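> Below: sequence and its predicted model.
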Amino acid sequence: MTKNNRCFITEWTSGQKQMELLLYLDAHDHPIEIHPYDASSPSLIGNIYVARVDRVMPQIHAAFLKADDLTFFYPMEDTAMENIIFTGKNGKKDALVEGDELLVQVIRDAIKSKEICVSTNLSFSSAHLLLTTGNRLHGISKKISGERRKQIQSGFLDRVADENLGIVVRTNAMECDEDLLYAEYRMLQDSVSDLLSRAKHLVAGSLLSVSGQRHPFFEHIDRFQREGLTEIVTDDPVWYDRLKETDTEGIPVRLYADPAYSLKQLYGIEQMLTQALAQKVYLSSGGYLVIEPTEALTVIDVNSGNNTKKKKKDDYYLSNNMEAAKEIARQVRLRNISGIIVVDFINLKNKEQKDALTTYMKSLLKEDYVKANVVDFTRLDLMEITRAKKYQSLQQALSYCTQ
């Protein structure tokens, strides 16, 4: 079923800062995701550097690396030693030591007190493919199944059979012609070869630009296209031209140009941002959530509010918790909350209902584009959830942009 979702791109000014804003809305114009972008301080995700090992921390199986004034955290279980790409005279090694120089790719920006996180499994992507240097397995998106999956396996993957690179066929290759897949593969393969050739002559701290690097909004738009996006709207003529020159797979792009009533006013974008940062989120039943981010984790408290009907009945509690779970899953994605999330639901003493709530929350989190899992209920009856860290939370990103 088509979801009729839309995304908006507009400029946003807060204080002395001007930024770009990408909003992804459902068919009822409720925000699903909000992504601010400050061009003066862009994300480093995807950048590839020659980095030098500064400290090896065997007790946590990690290392800290340096690239000029940048410090990276590298989890050493990331890639097998034989697949790490060393530069200079390092060659193959059994273990990392201080002074080693190697290629790394940023996989997570600095978040709160956490350092920039890097991987030695370099990835190169196109519209339909992902090539990796460390993980050399060949695979197909789980969302491609049946006869099409067999065709890709027996046709494209068996045809390329590259033992030096991992290959993942992405979801939107479902309708892609095999010749186009092969052309993209050759293009990415050339990008890898070119980068590795240049890296041999570079010193630690060097940034290697990856051909085809795009504005981060396009990564999100690619994903929205697979989720039911039906229109892209912008009030910025520069973005309009950029989008028209890009393959949006038949999704119409519209330039909003009404001088009497701005795009921000028409859709209440300021109110959306205010609500997306609010501590309290109200539920239709009369209950509400209290969302408290801390340095270590995010705590979400579920309250029944002024709705006191049938308050002693377990089915009432379950109904309220189910409503809260749906809103929590939405808020986690909207605010881009990551790390450990602890939810204090209205107390459920019935194990069957507690299991039903857990199953429901797991099903909701499966729709999230970032990997998220329900761990379990703790001994204090708090639901523990984990969500992968990649970008800054919405609160952090907007706070930074307004500084």
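Arrived safely.

> Going by C-alpha atoms from here, please, whenever you check contacts or count neighbours.
OK.

> buried sites along stretch 42-54?
43, 45-54 (16 or more other CA atoms under 10 Å).

> Just the closest of those to P36, please.
S43 (10.8 Å; CA to CA).

> what residues does the helix or strand F73 falls within touch?
Here F73, judged by DSSP states H and E, is contained in strand 70-75. With CA atoms under 8 Å, 6 or more residues apart in numbering as the test, strand 70-75 has contacts from 61-66, 115-119.

> Just the buried residues of these.
In those, burial by neighbour count holds for 62-66, 115-119, counting by 16+ other CA under 10 Å.

> and the contacts of strand 70-75 as JSON lines, adding distance to G134 and secondary structure?
Output for those, formatted as JSON lines (distance: CA to CA, whole Å; DSSP: H, G, I helix; E, B strand; the rest coil):
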{"residue": "H61", "distance to G134": "18", "secondary structure": "coil"}
{"residue": "A62", "distance to G134": "17", "secondary structure": "strand"}
{"residue": "A63", "distance to G134": "17", "secondary structure": "strand"}
{"residue": "F64", "distance to G134": "19", "secondary structure": "strand"}
{"residue": "L65", "distance to G134": "18", "secondary structure": "strand"}
{"residue": "K66", "distance to G134": "21", "secondary structure": "strand"}
{"residue": "E115", "distance to G134": "22", "secondary structure": "coil"}
{"residue": "I116", "distance to G134": "19", "secondary structure": "strand"}
{"residue": "C117", "distance to G134": "16", "secondary structure": "strand"}
{"residue": "V118", "distance to G134": "13", "secondary structure": "strand"}
{"residue": "S119", "distance to G134": "9", "secondary structure": "strand"}
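
> ok, and here's another one to check against it:
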Amino acid sequence: MAHLYIDEGITQSRAAIFEKDEITELYIENHFDFNICGNIYKGRIENIAEGLNACFINIGESKNGIYHFISEEERNSLKRGQEILVQVIREPVGDKGPKLTRNISIPGKFIVLLPEDHSINVSKKINDINKRRRLKKISREIMGDNGMILRTEAQYEDEETIKDEYEYLNELWKGISKGFLYKKSPCILFNLRNFYEFVLREYAKNNVDEIVINKEEDLIKIESILAAQGSDSKKISFQDNSFKEMDGVYNLIKNSLNKTVKLPSGGFLIIEKTEALIAIDVNTGNFVGNENKEETVFKNNLEACEIIYKEIKLRNLSGIIIIDFIDMEDEKNKQAIFEKMVQLSRKDIMSTHIYGFTKLGLLEMSRAKKGKDIISLTGCSDAFSMDSICYNLKNVENHCIKEMKRFNARQFEVFMQEELIRIINEKFKFFIDKMKEIYNIDIYLVKDKAENNYLIKRK
């Protein structure tokens, strides 16, 4: 079994699934720039882009969203200034605003509600035909005006639990519909990304039997969310003074910022992100094996598959991914590698497609985008970016908590460049206030010309 570790912070929050002391899933959220994918808005059409067969919609975020018409009839029915109900299906990227849809879906833990749709669908990850039939039978018996998708976790639940969630999601939809009638556009009607609700819904799966949290005062809130989600039987405990999970997440993030990943047998991967795609190169390193060359290469590639997919998930890599495995001459070996990657993709909560090998011997795959990748969330390429400051202040927070519990220290000096102090005082003053309010810890920012930012000393 596994346990879910939740570390809600002041500038950044983190959650991780631990299986046998190894992190298998990781979620990070910065508190200045929240993930808006899945949010539902009452928007207003700002203009029609004839050449794109689309319109731009003001949803109240920093960039207008884009909605592509699905028919000529729809195009003719929508006018500039018209209010419209939309949902974000893709995050803003660079200068591009969020991508929008009018096909609303509201996810629960066991089902996804499809308002004003009468279809019933079952997750493709449920292969057992008897389980699929049982879930469809339950769905037909409980379905009202709205359709649904039965998620993978539904196979472990009884009819009453699924019915309760269906009714709960229907009430959410009624609230959204009412908000559309009475609220002024542009405005948000449904925020999918409440940190605790999102993490408990998407990560507290059937294989998780314990939840470890870092704030005792959040116990009642978590119990309430779990009860609403039908998962109130899970054990909840508090992080002890060993800080094993906290340190494990920190070390994983730090390692994920490296391009090079070592393989157990001596080979290594090189992972590089470009504007167009993610490139992953597999190398044998000092792994030579005892068999012939083809067998050695195949074993190295097979071993690499597990590590590659683990890194893709933990780093939240998305879009087009090209993997340059070591050249194999035997087509059976190529097919085995392809099948292994397909097998691994079936365990991924994100929509993933493995397309196969190109004529140049490169494996092509794609993975749906949800949120930022780990490099973007840490802002490692720009020390003055908001992401970088969120990440580093979270590390300051955790460091001070550990020092407080071990040595009862309550005052800390944090050394950094003058420009960073200016930005923090201007945009992150709340961090210093919250450290005092939550932990009774005083933080003093000290100007330092050295580039070793965020050096922390007990005062």
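Perfect, I can see it now. Given the structure is predicted, the values throughout are model-derived calculations rather than measurements.

> how about JSON lines for the contacts of strand 70-75 of the first structure, with distance to A173 of the first structure added?
Below are the contacts of strand 70-75 of the first structure laid out as JSON lines (distance: CA to CA, whole Å):
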{"residue": "H61", "distance to A173 of the first structure": "37"}
{"residue": "A62", "distance to A173 of the first structure": "36"}
{"residue": "A63", "distance to A173 of the first structure": "37"}
{"residue": "F64", "distance to A173 of the first structure": "37"}
{"residue": "L65", "distance to A173 of the first structure": "36"}
{"residue": "K66", "distance to A173 of the first structure": "37"}
{"residue": "E115", "distance to A173 of the first structure": "35"}
{"residue": "I116", "distance to A173 of the first structure": "31"}
{"residue": "C117", "distance to A173 of the first structure": "29"}
{"residue": "V118", "distance to A173 of the first structure": "28"}
{"residue": "S119", "distance to A173 of the first structure": "26"}
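
> which one of these is nearest M322 of the first structure?
C117 (35.3 Å).

> Show me what the closest one aligns to in the second structure.
Using TM-score structural alignment, the equivalent of C117 of the first structure in the second structure is K99.

> Run a quick check on that match versus V86, I expect a contact.
No: K99 of the second structure lies out of contact with V86 (CA atoms under 8 Å); the separation is 9.7 Å.

> would T10 of the first structure count as being in a strand?
Yes: assigned with DSSP: H, G, I helix; E, B strand; the rest coil, T10 of the first structure falls within a strand.

> how about the nearest residue to it, chain neighbours excluded?
Excluding the flanking residues, the one nearest T10 of the first structure by CA to CA, 6 or more residues apart in numbering is L21, at 5.4 Å.

> Specify the local secondary structure of the one you found.
strand.

> Tell me the spacing between the counterpart of it in the second structure and N392 of the second structure.
L21 of the first structure maps onto R14 in the second structure, with residues paired by TM-score structural alignment. With distances taken as CA to CA, to the nearest Å, R14 of the second structure is found 13 Å from N392 of the second structure.

> try L100 of the second structure
Separation of L100 of the second structure from N392 of the second structure (CA to CA): 33 Å.

> what do you get for R346 of the second structure?
Taking CA to CA as the measure, R346 of the second structure falls 34 Å from N392 of the second structure.
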